[in-house]
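> predicted model follows, preceded by the sequence.
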Amino acid sequence: MDVKNAFLNGDLKKKVYMKLPQDILVLLISLGFTSNPHENAIFIRKSERVLLLLYVDDMIITGDDVDGISDLKASLHRTFEMKDLGSLSYFLGLEVISTNDGIYLSQAKYASDLLARTGITDSRTESTPLEPNVRFTPIDGTVLDNLTLYRQLVGGLIYLSVTRPDIAYPVHVLSQFLSAPRTTHYAAVLRIFRYIKGTLFHGLYFSAHSSLSFQAYSDADWASDPTDRRSTTGYCLFLGDALISWRAKKQTFTAHSSTEAEYRALADTTTEVISVRWLLEDLGAPQSLMIGFLMSSPTDVFCDNRSAIQIAHNDVFRERTKHIEINCHFVPQRILIDVVHLITVGTQDQTADIFTKAHHPTRFRTLLSKLKLVSLAPT
């Protein structure tokens, strides 16, 4: 649904009196919707299993109550000038292909438009978005003549990573130089685009037959930044086979050891797990079991650092790590109340490794297959 509105961009020469339209939030509440406490863009009417996603002047309505959706659209039409755009196929640069088997999300057109702005005209592509073992610093190369282009391209890549987790780590690295980008940083940005050129239709697939089991992978690359020696946190969350959340993030403080870096990453991952569990419960897919009475079913969190897991489980170990800020210690509390269950995983099976460092092509392809990215030709 598209809400018709007007934007005034000119300088007004006289007073203008306007009657403000009814607040759409007030209307939704009057129609029985409640705002989701964990995602304020989502409104749910649980009695009829109708969900509404509101974004500025656009909204997406979904659910399994056809009559309820029709009544909602009629109510909205009576109050606002709206256009029914039909089944979702394109939204804010996101391309959506729906079949009986699932939903495929991509940003192929958006990526193609970005590529056109780079000026790349040859057919050369790259097998990975970032060259392995390369570390960038603020003094690499020479200062760029066109700072604006670099910032626009990196900004575009940040939005492209909404459906392209495979570029999340390199974009995270290169976005740290927006204030003063240099020639080596720009060359790395062009490499990302050459990789995108060869993988234009990569996207996320959500199978209609996937289970609702929830699990997460947590990883860290210790002291990976050559400038301040801060570590990188990486995590990814799966609902069944579908990748639903991921992140590559520089840690706030410099870690004293790889164990500390991994433990901080576990804290960030656990925070995201808690947030998604709340959202899943609101959407009717609680992570709990019914065995005589309702009990929590913990989310499996896979970590490849045994010491970090021992710290989370053992009070004696935690006494030796008081230099880690207090809020990191909420992980053991979530273990006790069955929110998370920490599991050791081998480094080769650590899916989140793709969010903490660059890899050689073979390893990169292996990790990419674990993310369940697919590539569909346009129909």
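It's in. Numbers count the residues shown, from 1 in each chain.
> drop to CA atoms for contacts and neighbour counts, all remaining ones
Will do.
> which of the residues in the helix or strand containing T366 are buried?
Secondary structure here is read from DSSP states H and E; on that basis T366 sits in helix 361-370. By neighbour count, with 16 or more other CA atoms under 10 Å as the criterion, the buried positions of helix 361-370 are P361, F364, R365, L367, L368.
> please apply the same query to stretch 185-205.
Neighbour-count burial for stretch 185-205, with 16+ other CA under 10 Å as criterion, is recorded at 185-186, 188-197, 199-205.
> number of nearby residues for the closest residue in space to F317 that isn't next to it in sequence?
Counting by CA to CA, 6 or more residues apart in numbering, the nearest residue to F317 once its immediate chain neighbours are dropped is I311, at 5.0 Å. Applying other CA atoms under 10 Å, we find 21 residues neighbouring I311.
> residues making contact with the following helix or strand past the helix holding T366?
Using DSSP H and E, the next helix or strand after helix 361-370 towards the C-terminus is strand 373-375. Under the contact criterion CA atoms under 8 Å, 6 or more residues apart in numbering, strand 373-375 has outside partners T199, F201, H202, G203, L204, Y205.
> okay, now the one to match up with it:
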Amino acid sequence: MIITGDNKLEISNLRKDLSVRFEMKILGQIGYFLGLEVEKSDRGYFVSHKSCAESLLECFIIRESKEKATPMELNLKLKKDEGEALKDVIKFRQLVGSLIYLTITRPTISYFVGVVSQFMQNPTTSHLNVAKRILRYVKGSLSHGLWYKRCDTFLLSGFTDANCAGDTHDRRSTLGYCFSTGSTVVSWCSNVQIKCDNESAIKLVSNPVFHARTKHVEIRHHFVHEKVLSEEIELTTVRTNSQVVDIFTKALEKSKFQYFRDALGVVHCELALRGSVTN
């Protein structure tokens, strides 16, 4: 269990409450936890999966392969029956499962891992090649991770968008969202489902007049509407060049992908850990 916060008294009280119910041992400052590597500096925390990623590259013999700047080829459309059926489907499933675990500190591969995970039941050589392409991107960004900088103010901001009917199999949309409380994302998602147009969604929560066809809107949506009216939440339209969640809904060309990666707070460790480092 990881306990974190800026109130030492509250942390101490929580430890005492937990120790009454459970046998506990305080291990000090976190450095390594279930594959997560956490490095602390005087400017914040850097969280990565470098050792785990290196082991994955060794396991799937990617060490000698050429690195890639992006996880997936632009405009690639995978098909269920494309390529030859794999003889060893377990190896493919292990690879995809390991990539899913890496998304904990690498939100930038969430969409691409989601794409290949759709073919877990009957994978082919084409699906395996795409999964290995993601690994080749991981190889080229081994030292990248989430950089949580110290912030003086708290501001929750979020982006959401959908790649309308982008799935070539059933024309379902891919929804993407991310939320940050400062320099780096703390929550994100890339999920295949059908959603309404984002412009319509903004008008719906901003307009107090609901028609009969919107009766299916659940309580949580009305909650957002109330927060908009009280000006606790502000909804705005985002231009395409600034829509960071495009990285969760589609493959992007190199410069845009890297720009959005930086915007999410996924950076090289050298950039994050300039200055003193403590574990």
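Arrived safely, thanks for sending. Since the structure is predicted, the reported quantities are computational estimates derived from the model, not experimental observations.
> TM-score of the superposed pair?
The TM-score (TM-score structural alignment, normalised by the length of the second structure) is 0.86; 268 aligned residues with a CA RMSD of 2.8 Å.
> with distance to E126 of the first structure as extra columns, can I get the buried residues of helix 361-370 of the first structure in a markdown table?
Written out in a markdown table, the entries for the buried residues of helix 361-370 of the first structure read as follows (distance: CA to CA, whole Å):
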| residue | distance to E126 of the first structure |
| --- | --- |
| P361 | 10 |
| F364 | 12 |
| R365 | 13 |
| L367 | 17 |
| L368 | 15 |
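> G346 of the first structure: which of these is nearest?
Of all the buried residues of helix 361-370 of the first structure, the one with the least separation from G346 of the first structure (CA to CA) is L367, at 13.2 Å.
> residue in the second structure matching the closest one?
Pairing criterion TM-score structural alignment: the partner of L367 of the first structure within the second structure is identified as F260.
> run a quick neighbour tally on the nearest residue to its match once chain neighbours are set aside.
The shortest distance from F260 of the second structure to any residue that is not its chain neighbour, by CA to CA, 6+ apart, is 5.3 Å, and that residue is V244. By the measure other CA under 10 Å, the count of residues near V244 of the second structure is 26.
> and the gap between V244 of the second structure and W188 of the second structure?
Taking CA to CA, to the nearest Å as the criterion, V244 of the second structure is separated from W188 of the second structure by 11 Å.
> residues in contact with the spatially most central residue of the second structure?
Centroid-nearest residue in the second structure: P107, 2.6 Å away (criterion: CA atoms, centre = their mean). With contact taken as CA under 8 Å, 6+ apart, P107 of the second structure is in contact with W188.
> counterpart of it over in the first structure?
With TM-score structural alignment as the criterion, P107 of the second structure pairs with P165.
> narrow the contacts of strand 373-375 of the first structure to those in strands?
Of the contacts of strand 373-375 of the first structure, the ones assigned to strands by DSSP state E are H202, G203, L204, Y205.
> quick one: which of these is nearest to S70 of the first structure?
Ranking these by separation from S70 of the first structure, with CA to CA as the measure, puts Y205 on top at 27.8 Å.
> which residues does the closest one contact?
With contact set as CA under 8 Å, 6+ apart, Y205 of the first structure has these partners: G102, I103, Y104, L105, A242, K372, L373, V374.
> residue in the first structure matching E58 of the second structure?
Going residue by residue (TM-score structural alignment), E58 of the second structure aligns to A116.
> ok so that match is a helix residue?
Yes. Using DSSP: H, G, I helix; E, B strand; the rest coil, the secondary structure at A116 of the first structure is a helix.
> does T344 of the first structure touch N305 like I think?
Yes. Applying CA atoms under 8 Å, one finds T344 of the first structure in contact with N305, separated by 7.0 Å.
> more crowded one of these two?
Neighbours of T344 of the first structure and N305, each counted by other CA under 10 Å, are more numerous for N305; the result is 22 against 15.
> mind checking the SS state of H359 of the first structure?
At H359 of the first structure the chain is in coil, as set by three-state DSSP.
> and the residue nearest to it when sequence neighbours are not counted, what does it touch?
Excluding its sequence neighbours, the residue lying closest to H359 of the first structure (CA to CA, 6+ apart) is P132, at 5.1 Å. Taking CA under 8 Å, 6+ apart as the criterion, P132 of the first structure is in contact with K357, A358, H359, H360.
> conserved subset of those in the second structure?
When the contacts of P132 of the first structure are mapped onto the second structure and scored by both residues aligned by TM-score structural alignment, their matches' CA atoms under 8 Å, the shared contacts come out as A358, H359, H360.
> which among the residues you listed end up buried?
If you count burial by 16+ other CA under 10 Å, the buried members of those come out as A358, H359.
> list the contacts of the helix holding T366 of the first structure.
Surrounding helix 361-370 of the first structure, the residues in contact under the criterion CA under 8 Å, 6+ apart are S127, T128, D166, T351, D353, I354, A358.
> that one vs the second structure, average distance?
When the second structure is superposed, helix 361-370 of the first structure averages 1.2 Å from its matched positions, counting by mean CA distance after the TM-score superposition for the first structure.
> how far does that helix sit from the chain's center?
With CA atoms, centre = their mean, to the nearest Å as the basis, the distance from the averaged C-alpha position of helix 361-370 of the first structure to the chain average is 19 Å.
> packing partners of the lengthiest helix in the second structure?
The residue-count maximum for a helix in the second structure (DSSP state H) belongs to helix 125-140. Taking 3 or more CA pairs under 8 Å, 6 or more residues apart in numbering; DSSP states H and E as the contact definition, the neighbouring helices and strands of helix 125-140 of the second structure are helix 50-59, helix 89-102, helix 110-117.
> now the angle from the first one to helix 125-140?
Meaning helix 50-59 of the second structure. Counting by axes from the mean of the first three to the mean of the last three CA atoms, to 10 degrees, helix 50-59 of the second structure lies at 140 degrees to helix 125-140.
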